[in-house]
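# pasted the sequence and its predicted model underneath.
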Amino acid sequence: MLKTLKALLGLAQREDATSDELNPSLPAAQAELAAAREAQAAAEQAYRGSLLGGNEAETLRLDAARREASVRIDRATALIEALRERLAEARDREAEAERVAEYEAARVQADDARRALAEHYDSMATDLVRLMEVVARAEMELQRVNADLPRGAERIQSVEHTVRDIPAGPDEVLSETEVELWVEVGQTTPGTFDQDNVYKTGPGRGVIKIRGIPLTECIQVELRKFTEQQVLLGSSRQVVFPLHSRISLPGFRAGEPAIWKAMDALAKPSEIVKRIENLRFGLLPEPVEAAPTPTKPRRKLIAEPGAQPVQALPKSPPTREYRGPFGGPENDPGDAKRVELA
């Protein structure tokens, strides 16, 4: 304990002690204070017990012991206060050292950034303008050759949109159901007519009922099988604004003319090249990008593989003269039966 106390006293007197050294010293000093209080209580009890014993020398010795224990308590208390002060000073000193280090690092980083900006801005801005010129000249050439393509050749796609646009995402099929729907003659898909308005004339055949028109003159339909899908449409194609309409490069120093000011997004490649060649730039408002619209599931019908348009059946001769909209087979069960048998 004496060795530990001596070390603690020496640490409390060091002005350069670190917080890592001082942090564990406080519990040790507090343990010393607790031990000193226990020793002082024991010495006080022994002293009082000797007062009636008649041994003067022993009483004086115990009195000295209890006074020594009190001094030990005072020393431990002072030690704890000194260590707390040293710890606060060390933390403040270390925090200041950290601030100084961060300050110096930031100053060096700022000096490097200033040097890089001064050395590279003009050349990088010029390179961007040259890049826009390369793209614009290529677009000019594409417009020229696409206007008079060789036989069988496909149009050459735009340089910038081919590289920068994001294609549309694939559709996601949520569910599939087999359905049977009526299809008009000459079509492969149901169309928009009311499926419930079909009058069945035979197995898989029927006509679309039209008020006032004989069934034999109505549009023929055929019952076809389809795969009905609930489809969540994929993301739409994302088209970028061209660089010449989004880039703005001010002059490096105050008062210097702009190296490049944004042009209209619909500016022609020839206009871009002309502006670059003349080195006289004008600023136009930048277009505002439209917010993407949310996608919702849509109904999608897929015909059977190899489906052909519905073919018309030959018309059957009438079995009786037309008697108006209220005298046809639809109101005469006997006539309807004859039509089905035919």
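Yes, it's here.
# make it CA atoms for all contacts and neighbour counts henceforth
OK.
# mind checking the SS state of Trp182?
Assigned with DSSP: H, G, I helix; E, B strand; the rest coil, Trp182 falls in the strand class.
# nearest residue to it other than its sequence neighbours?
Once flanking residues are discounted, Trp182 sits nearest to Leu223: 4.4 Å by Cα to Cα, 6 or more residues apart in numbering.
# element containing Glu68, please.
Element membership of Glu68 [criterion: DSSP states H and E] is helix 56-146.
# kindly apply the preceding question to Arg299 instead.
Judged by DSSP H and E, Arg299 forms part of strand 297-303.
# that strand packs against which elements?
strand 219-232 (3 or more Cα pairs under 8 Å, 6 or more residues apart in numbering; DSSP states H and E).
# one more structure, for comparison:
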Amino acid sequence: MLKLIKSLLGVVAREDVTSADLVTSLAQADAEVAAAAAAQEAADVAYRDGLLQVDDAGLQRLDAARTDARLRVDRAKAVRDALGEKQAVAEVREAETRKRAAYDAAVSQADEAREILSTLYPAAASDIAKIIATVASAEAAVAAVNADLPEGAPKLLPVEASVRNVGRERALVSERTVHLWCREGERMPGNLDQSRVETDPAGHGFVRWSTSQIEYVVQRKFTERMYEEADRLFVSDLAETVSLPGLTARDAPHWKPLSQGQKPEWVLDAAERLAIQGAAAARRDPNPTIKTELELMDVFDPSESARPGPDPLAAAQERGERGGRALNGSTGER
């Protein structure tokens, strides 16, 4: 028991103890509290029983055992409470460590993304815009030669559609030979229900439509082929769907999506206009205009406190003279 308490006190004293370690220690502390409480209950029962049976010396020993048991309970509870507080502190510390690690990782990831965005995006966006212009130039050339083809030359496929409008050709899945019944004079089975065909002893086929109506049929050999049907998926042109804004609000866009049905010449014209805008934006003065503003922080003016006040002797003399003049004026009127 004492060895366990000392071990748990060692855990309490550790600064680097983890919440996972404290889970085990708390379980041990709870078990010790339960064991100590049981021992205290036994000591109390023994003491009460000894009050009527044991001499004073024996009763003192029982009382001392009861005191020791109570001390064991108090110590076990104190250790358990200290471990609980330690666990709460450890959980807060570990949560803060996790948050700090996530924060630092986010800072690193954000810095990397900013570097990629600021260095790679302008070049990549410019390359994509050049691809759109290159495709439009080729489309214009294809349209021009298709309008006046050399003798015997096949029409050229549109550039972007032939690359991006993907699909599957008709593909053979299986092939087998089958024997099917057909109506006399017909080459194909049509809608004849093969399950209703019966045969007579000679092997001739017939269909019994009623008790009095029988239709003879003939068997023919066919090659049955199963195919995967062809299909094709269509997408809009890049010039109509791609949007490549400038890196910042001051930068010209690399590409703005055009409305549907644009001719290659119009796409090339849009590319030229955007290139002119980009060149003009690059020539702008990057130095901002500097302005100065004043913000009033206090209405106190120290220069006012330095001004001299009125002379107190002169002020008193002036008040006396005003009083004398008032008195003389009053006497002259009587």
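Arrived safely, thanks for sending. On a predicted model such as this, the values are computed, not experimentally measured, just so you know.
# what's the TM-score here?
Superposed pair, TM-score by TM-score structural alignment, normalised by the length of the second structure: 0.63. Supporting alignment: 248 aligned residues with a Cα RMSD of 3.6 Å.
# all helices for the stretch 201-334 of the second structure, in order.
238-241, 264-283, 302-305, 312-332 (DSSP state H, counting those that start in this stretch).
# residues in contact with the first one?
Contacts of helix 238-241 of the second structure from elsewhere in the structure, counted by Cα atoms under 8 Å, 6 or more residues apart in numbering, are Ile132, Lys256, Pro257, Leu258, Ser259, Gln260, Val267.
# so where is that helix in the first structure?
Aligned by TM-score structural alignment, helix 238-241 of the second structure corresponds to residues 243-246 of the first structure.
# now swap in the last one and tell me
Correspondence between helix 312-332 of the second structure and the first structure is not established for any residue, with TM-score structural alignment as the criterion.
# how far is that helix from where the chain is centred?
The chain centroid and the centroid of helix 312-332 of the second structure are separated by 89 Å under Cα atoms, centre = their mean, to the nearest Å.
# what's the answer for the first one, then?
Counting by Cα atoms, centre = their mean, helix 238-241 of the second structure is centred 28 Å from the centre of its parent chain.
# again, but for the third one
Centroid separation for helix 302-305 of the second structure versus its chain: 60 Å, with Cα atoms, centre = their mean.
# before we move on, what about the second one?
Counting by Cα atoms, centre = their mean, helix 264-283 of the second structure is centred 36 Å from the centre of its parent chain.
# name the residues of it that come out as buried.
Within helix 264-283 of the second structure, the residues that count as buried by 16 or more other Cα atoms under 10 Å are Pro264, Val267, Leu268, Ala270, Ala271, Leu274, Ala275, Gly278.
# quick one: the nearest residue to the last one once chain neighbours are set aside from Ser126 of the second structure, how far?
Put plainly, it is Gly278 of the second structure. Counting by Cα to Cα, 6+ apart, Gly278 of the second structure lies nearest to Ala252, which is 5.0 Å off, once chain neighbours are set aside. Relative to Ser126 of the second structure, Ala252 of the second structure is positioned 11 Å away (Cα to Cα, to the nearest Å).
# among these two, which residue is more densely surrounded?
Ala252 (20 against 17; other Cα atoms under 10 Å).
# wait, what's in contact with the more buried one?
Contacts of Ala252 of the second structure (Cα under 8 Å, 6+ apart): Pro245, Gly246, Leu274, Gln277, Gly278, Ala281.
# repeat that with 7 Å
Shown in contact with Ala252 of the second structure (Cα atoms under 7 Å, 6 or more residues apart in numbering): Gly246, Gln277, Gly278, Ala281.
# coming back round to it: and which of the buried residues of helix 264-283 of the second structure is nearest Asp16 of the second structure?
Asp16 of the second structure has its nearest neighbour among the buried residues of helix 264-283 of the second structure in Gly278, at 58.7 Å by Cα to Cα.
# any idea how far stretch 9-28 of the first structure is from the middle of the chain?
Centroid displacement of stretch 9-28 of the first structure relative to its chain, using Cα atoms, centre = their mean, is 50 Å.
# name the element Glu41 of the second structure belongs to?
Residue-wise, Glu41 of the second structure maps onto helix 19-50 under DSSP H and E.
# got the buried residues for that helix?
With burial defined by 16+ other Cα under 10 Å, the residues of helix 19-50 of the second structure counted as buried are 19, 22, 25-26, 28-30, 32-33, 35-37, 39-40, 43-44, 46-47, 50.
# would you mind confirming that Ala125 of the second structure makes contact with His254?
Yes. Using Cα atoms under 7 Å, Ala125 of the second structure is in contact with His254, at 6.2 Å.
# of the two, who's got more company?
His254 (25 against 19).
# show me what that one aligns to in the first structure.
Aligned by TM-score structural alignment, His254 of the second structure pairs with Ile259 of the first structure.
# its match is in contact with Gly251, isn't it?
Yes. If you go by Cα under 7 Å, Ile259 of the first structure and Gly251 touch, sitting 5.7 Å apart.
# all good on my end, thank you.
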